[in-house]
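Undergrad: The sequence isn't on hand, but the structure is:
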């Protein structure tokens, strides 16, 4: 317990962090430093000796859902979070559990989450640990004991029925804790809130879309909402749904300019319900917004995807650094958002310096450098029928963190090669449960689907932000892989969907080390040093948004998450996973009086969020294997009556009629029969 005693006082690392610096030895902030470079200056582990890297210790959690957290390490303690927003404190040298805290998130909150019950990490300031919970709370804990200090409800209750969640990590900005939220697809209005770290008192709130009722909110953003933002929206259904624009992941604080950069998300519903006659940019959707972190006052913005119609969020990781561009040193902000372009902005003014595709892009033919606007391809807004576009709604890069090495000058991006089909939903009506995006996901024939799956892969791209091109690329067989860490040992670490943590030479992409974690990895690694020993740590556990896309990720059951920690000469061993039994049911002779074609539309509106397109996800309750398929009564008990509500499967009695539920069963049965004929396990 010696580490607990040390944690009584703020460490040198935390004092430095509050001033915009970062300790060499510790990882006290989400991106290690405020600039979120995810670069470790430690070089004890390097290209010459990385082959000697072995497991130092591991800790296994009870949670078997997706593990997305970046651990925080300071004062000899690792703080991390798992699904359902549960927080753990562990001895960073030995893995001994010091304490854990369960905020008791109601399981029905999963119905408001687009992408599993995930949590991307905690924040640490002095003697307090902060976590955002899936049901919308921001909680402060005593870092020594895990005891609750304060808790605030961050959800805007001014409009009833808003389905907010929090999955992102809070950020420390001087004496404040800043948190955003998620839920755009379900019908909410996005905003970011700053709270006093000591008391939990709200300091300011910045809304990212206009008030649907046209009134002032008493927020720091009111003037810019009235003078700049409101005129870019037309009256329409969004005034009921809230407009979207949630800041569900990345924020970056820059001490040099005293600016907080906020990444804003997609609109809800999609653009033809937000723009009269196809006019209006719908600020601040899919934008980077710079605000004064002391007051929340607007400073500048840059919109990556005006009038977003594609779920091309700009909530992806942002990195602040200094680059020499055209012979001139510039303070820049870099982002690779979902839309496939890599952006370099002047972080003081928001001026666009470059925008170059880092992945295949078909929705746009380029970016006009004079206006900063994308040049749209024909039918980009799918106004004349279904459009097959790259990237698709999962984006060319999502929440998985990229990293930047000042030694190589390269950004290491986890790239997703995945297109998508878009079509307008002519029968859209806002629903109290489920997504409200007003698009239809087309269902592809099996031969076409096979080709799409074959083309859905991933990459690790080493991107030169000055030259605007890739220096090297590593190909991955699956599109969903982990975030990256780069070190002064010229190593890039990344976990992958197949379950390996891999080290690559940062200069050329050569694989120099690998460890089989036994289950998929989507989280980013960190590095720290204690008593002269450098460690690499990573959360493992497959899940999240990508796991709902059947047959383009490894087909595996959920496994308990683990924290794996490595050092040179490590000899520990983690026991092999014991996979739970999973076998498809025999659907021969099972019939339904439902209409499978009608069920397809109902399924896509109600079920695809969790169970995937084409009813094909094995990871998150593959419905083709569900025993409830055996009869209409069993199916209704789950879907309508809520027999599995304690497991997070809510009742849809207020959304679906029994006939609609049976149509969905008929649709799933059709896919179960197809799967059975193909002999899929």
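TA: Looks like it arrived, so ask away. None of these values were measured; they are calculated from a predicted model.

Undergrad: rest of the way, CA atoms for contacts and neighbours
TA: OK.

Undergrad: helix or strand right after the helix or strand that contains residue 333?
TA: Assignment of secondary structure by DSSP states H and E places residue 333 within strand 328-335. Counting by DSSP H and E, the next helix or strand C-terminal to strand 328-335 is strand 341-346.

Undergrad: Not counting the strand holding residue 333 itself, show me its contacts.
TA: Residues from elsewhere that reach strand 328-335, judged by C-alpha atoms under 8 Å, 6 or more residues apart in numbering: 316-324, 342-348.

Undergrad: I'd like to know which of those residues are buried.
TA: Among those, those classed as buried by 16 or more other C-alpha atoms under 10 Å are 316-321, 323, 342-348.

Undergrad: Could you identify the most distant pair in the residues you listed?
TA: Largest separation among the buried ones among the contacts of strand 328-335 by C-alpha to C-alpha: 316 and 323, giving 20.3 Å.

Undergrad: Could you give me the buried positions within stretch 232-244?
TA: Buried, per 16+ other C-alpha under 10 Å, within stretch 232-244: 232, 233, 234, 236, 237, 238, 239, 240, 241, 242, 243, 244.

Undergrad: Use this one as the comparison:
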């Protein structure tokens, strides 16, 4: 009997050791590589879109429709700046990695928010002027113990995930010659890092590159538009593309930057890139005798091993409206006409939702998901849009839907297999396109070939009310099988955040008005909200630590629309933050936003309407992208109406000579004369004094005027629905 007990004890010991070893191995550190990203861990968020399908769906359901009302702030973390945040955090075994303004990388404890390390690549502030759409960054990539990210000045850097120490760094573009930037998140697969760039508005030639994940050595590069044919072609794809261009487009760069969507297909071993707009926007300027201008506004499939061209589908031939195809590319399998197809779901700027066979680029379906008037439909036989008579603004201005902001921008979509719906941060917008006269290409400036300023509105209240009627935002649930909207939830403002869908039956989204929201995935019912004290653009992620589910989202207002359509707020923007929630969270409430500092302006320096109109035109050409329409800033960048007198006293030194270059305000003496600077200053002071006079009015008069303007805006908004 004793011997039997000894044998049993020995067997128990052996099985215990085996069980402990298995558990220890299972609980070991996650190695992020192609296989683990493909495996799609529910507890981590290993890649930009979670896995290679980039459906942004989490299998976690601890937070669900029945208990989401108990969701509360677990912790918050203030970044170093107060500009727009667009990043999707990567979460690995309880550590959260994210990027903030000026390409700074933060590693945080995902349970407590404690800073573990920070890496500042020290982007020169003057390079911020080359960023069309704020000093933002959409996130990092993780691979085999490395955190890899791109910088605003076009570097690609790999850090040690544990310490934040730099492993390697490469310059991905010649920024001494061309104004390239990087704001997108890299993608990683098969030991390679894939990265594109931005700068089409400034006159660059787009491309995507692959680098060795261990050394940073460039493996291959694929250009998206051809260069001067006299110099030869990099490959047959560029030779074929050149036949679709006319004139001397290479002098304008061509554009076609791959500034966001890059997706690896682990089933078909293909890499898909979304190609951007032309440079300049106006197709008549860059390609005067016509042509489709490949591969602008296209999805292009490449061999990930060597960058060879496989196939393409051009969504907007002869693109002329800033209709990029760089928006979120989502991979899926679906039944179509009785057959199972491997597809791409895509909702680009041009307002049509595309279903594309990802094995060969065949267009299966394209239906409008927003108001569209540039095309009536797509011909499925040819795969081409049928343009309306007012699509091209060749001889006169045209009011076009969508606007250059698009029906959907960089903010990520999500998909729920529970509902079969794709959730889109949709935009309904209108823009007046008008060709510039005597186009002049200027290095380092916006080169659009169209006028950016719309009709003048002097009163800030009316200006913002009209903006709310010209552009609206919504959470749109789209059925990709029926190719129609299932439901829609309107938002108060336009530029709303990316999306997350979960197995808890929920869809999470941040909003431009500062709310973080949770909706029922099946019908759009709002179940929960949290006030972030600032606009929220970034997409949420979810993960677990010690078996407890968390939701994290970055809150910081800015980006393209956040800058140019600055909102008139009574307070200044807070530090851009990381917000993390859990059921029963007990973090302290967020502090109140600081009061906005308003310095009364000097008196007007001109009442000459010709000077003021010239100043407005020049302001829109060189200033509005950062300081906002009608000189209304979002607050993160100085509001020029409210500057101290010293800035006005030294206006030419700042605007022409660039004495504040190190703070990011470069000089414009290469493109502006003193007379032109005077006109800009006169226009700024005109707007500043209009604002001062408005603030001096009695509250009851402001209320009456506001209600009157609301009626005017409502009438105009109703009229605009017929455009």
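TA: Noted; the coordinates are in hand. From a predicted model like this one, the values you see are computed outputs, not experimental measurements.

Undergrad: where does the TM-score land?
TA: The TM-score (TM-score structural alignment, normalised by the length of the first structure) is 0.94; 666 aligned residues with a C-alpha RMSD of 2.2 Å.

Undergrad: rewinding a little: hmm, which two among the contacts of strand 328-335 of the first structure are most spread apart?
TA: Across the contacts of strand 328-335 of the first structure (C-alpha to C-alpha), the longest gap, 23.6 Å, separates 316 and 324.

Undergrad: Tell me which of the buried residues of stretch 232-244 of the first structure fall in helices.
TA: Among these, the residues falling in helices (DSSP state H) are 238, 239, 240, 241.

Undergrad: Just put those in a markdown table and tack on distance to residue 145 of the first structure.
TA: As requested, these are exported to a markdown table (distance: C-alpha to C-alpha, whole Å):
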| residue | distance to residue 145 of the first structure |
| --- | --- |
| 238 | 45 |
| 239 | 45 |
| 240 | 44 |
| 241 | 41 |
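
Undergrad: Can you tell me which of these is closest to residue 626 of the first structure?
TA: Closest to residue 626 of the first structure out of these is residue 241 (33.0 Å), distances taken as C-alpha to C-alpha.

Undergrad: Distance of the closest residue to that closest one other than its chain neighbours relative to residue 329 of the first structure?
TA: Leaving aside its sequence neighbours, residue 241 of the first structure sits nearest to residue 187 (C-alpha to C-alpha, 6 or more residues apart in numbering; 4.3 Å). Distance of residue 187 of the first structure to residue 329 of the first structure, computed by C-alpha to C-alpha, to the nearest Å: 43 Å.

Undergrad: corresponding residues in the first structure for stretch 150-169 of the second structure?
TA: The aligned range for stretch 150-169 of the second structure in the first structure is 132-151, by TM-score structural alignment.

Undergrad: check contacts around the most centrally placed residue in the second structure.
TA: The residue lying closest to the centre of the second structure (C-alpha atoms, centre = their mean) is residue 410, at 3.4 Å. Neighbour list for residue 410 of the second structure: 260, 326, 327, 328 [criterion: C-alpha under 8 Å, 6+ apart].

Undergrad: what does residue 430 of the second structure give?
TA: 399, 400, 401, 402, 403, 470, 471.

Undergrad: Same question for residue 63 of the first structure.
TA: Counting by C-alpha under 8 Å, 6+ apart, residue 63 of the first structure makes contact with 82, 83, 560, 561.

Undergrad: Now which residue in the second structure aligns to it?
TA: Using TM-score structural alignment, the equivalent of residue 63 of the first structure in the second structure is residue 81.

Undergrad: Give me the more crowded residue out of residue 187 and residue 329 of the first structure.
TA: Between residue 187 of the first structure and residue 329, counted using other C-alpha atoms under 10 Å, the more crowded position is residue 187 (31 against 10).

Undergrad: ok, back up a step: out of the buried ones among the contacts of strand 328-335 of the first structure, flag the one nearest to residue 265 of the first structure.
TA: residue 316 (9.0 Å).

Undergrad: Map that closest one onto the second structure.
TA: When the second structure is aligned by TM-score structural alignment, the residue opposite residue 316 of the first structure is residue 327.

Undergrad: Isn't that match up against residue 274?
TA: Yes - the pair residue 327 of the second structure and residue 274 passes the contact test of C-alpha atoms under 8 Å, sitting 6.9 Å apart.

Undergrad: shared neighbours of the two, anything?
TA: 260, 261.

Undergrad: list the contacts for residue 222 of the first structure?
TA: Contacts of residue 222 of the first structure were listed using C-alpha under 8 Å, 6+ apart, and they are residue 216.

Undergrad: Which strands and helices lie in contact with the helix or strand hosting residue 504 of the first structure?
TA: Counting by DSSP H and E, the element that carries residue 504 of the first structure is strand 500-505. Helices and strands touching strand 500-505 of the first structure, by 3 or more C-alpha pairs under 8 Å, 6 or more residues apart in numbering; DSSP states H and E, are strand 491-495, strand 511-516.

Undergrad: Make a markdown table from those and add distance to residue 282 of the first structure and mean neighbour count to it.
TA: Shown next, in a markdown table, are those (distance: least, C-alpha to C-alpha, whole Å; neighbours: other C-alpha atoms under 10 Å):
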| stretch | distance to residue 282 of the first structure | mean neighbour count |
| --- | --- | --- |
| strand 491-495 | 36 | 28 |
| strand 511-516 | 44 | 16 |
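
Undergrad: Of those strands, which is nearest residue 34 of the first structure?
TA: Across those, residue 34 of the first structure has its closest neighbour in strand 491-495 (20.1 Å, C-alpha to C-alpha).
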